[in-house]
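>>> Provided below are the primary sequence and the corresponding predicted coordinates.
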Amino acid sequence: MEISGIISAIIIGIIIGVLGRLVVPGRQRIGVLWTIAVGIVAALIGSALANAFDVADTKGVDWVEWLIQIGLAALGVAALDRSKARR
């Protein structure tokens, strides 16, 4: 992977992670780095799921792929917040 791919993955991870945090109600007790990590993982898994369901390559903006990625990020943020709350 080239440096531009790594930088774009981090930027997309930030966007997806922040949007995932906005979907989850209340205050989350996770840091910025965890948000980015959850966003990157959600973006990768969401892209794979969108490709599997054949909704990734549409004309214009891939809204279904974005919704899948944001939903996965919200689940990841909520799960990580819940696991940190138990400690």
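That came through fine.
>>> going by C-alpha atoms from here, please, whenever you check contacts or count neighbours.
Noted.
>>> which element is Gly13 on?
Taking DSSP states H and E as the criterion, the element that holds Gly13 is helix 3-23.
>>> from Val64, how far off is Ala79?
When C-alpha to C-alpha, to the nearest Å is the yardstick, Ala79 and Val64 sit 22 Å from each other.
>>> check it against this one:
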Amino acid sequence: MTPDSVAKIDVISSGNAVTDLKRHFEVDAISIDKIRVERPFGAAAHSMELSRNGLISVDDSYQEVASDFLLDLLMNQYMAPSGSRRRL
């Protein structure tokens, strides 16, 4: 907003909230503190939350699924040619 003030907002989206944010704000001005995804691994009620400091919270019954998902994602990122790596 200004050098003296900051706005903190919650974005609730049934689609891609980051895309919506980028449409309405300058990309450099966005700092995401936390992302919460409802039902990332199927229809049963569960959620996963990722924090800016690297903390990942997931319901106990989905801990193994979330761990495998994140390891696969990180390995794919690591193995990608350096020119095609995207920032996570």
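That came through fine. This structure is a prediction, so every number in the text was calculated from the model and none was measured.
>>> TM-score for the pair, please.
TM-score of the superposed chains, computed with TM-score structural alignment, normalised by the length of the first structure, equals 0.30; 36 aligned residues with a C-alpha RMSD of 3.2 Å.
>>> rewinding a little: how much does the next helix-or-strand element following the helix holding Gly13 of the first structure deviate in direction from helix 3-23?
Scanning the chain past helix 3-23 of the first structure towards its C-terminal end, the next helix or strand to appear is helix 32-52 (assignment: DSSP H and E). With axes from the mean of the first three to the mean of the last three C-alpha atoms, to 10 degrees applied, the angle from helix 32-52 of the first structure to helix 3-23 works out at 100 degrees.
>>> mind listing what's buried in helix 32-52 of the first structure?
For helix 32-52 of the first structure, the buried set under the neighbour-count rule, 16 or more other C-alpha atoms under 10 Å, comprises 34-47, 49-50.
>>> please apply the same query to stretch 71-87 of the first structure.
Gly71, Leu72, Ala73, Ala74, Leu75, Gly76, Val77, Ala78, Leu80, Asp81.
>>> so which of those belong to helices?
Counted as lying in helices by DSSP state H, out of the buried residues of stretch 71-87 of the first structure, are Gly71, Leu72, Ala73, Ala74, Leu75, Gly76, Val77, Ala78, Leu80, Asp81.
>>> and of these, the nearest to Val23 of the first structure?
For these, the minimum distance to Val23 of the first structure (C-alpha to C-alpha) is 6.2 Å, reached by Ala74.
>>> in space, what's closest to that closest one - neighbours in sequence excluded?
Leaving out its chain neighbours, the residue that sits closest to Ala74 of the first structure by C-alpha to C-alpha, 6 or more residues apart in numbering is Gly20, at 4.1 Å.
>>> so what's that neighbour up against?
When contacts are counted by C-alpha atoms under 8 Å, 6 or more residues apart in numbering, Gly20 of the first structure touches Gly39, Ile70, Gly71, Leu72, Ala73, Ala74, Leu75, Val77.
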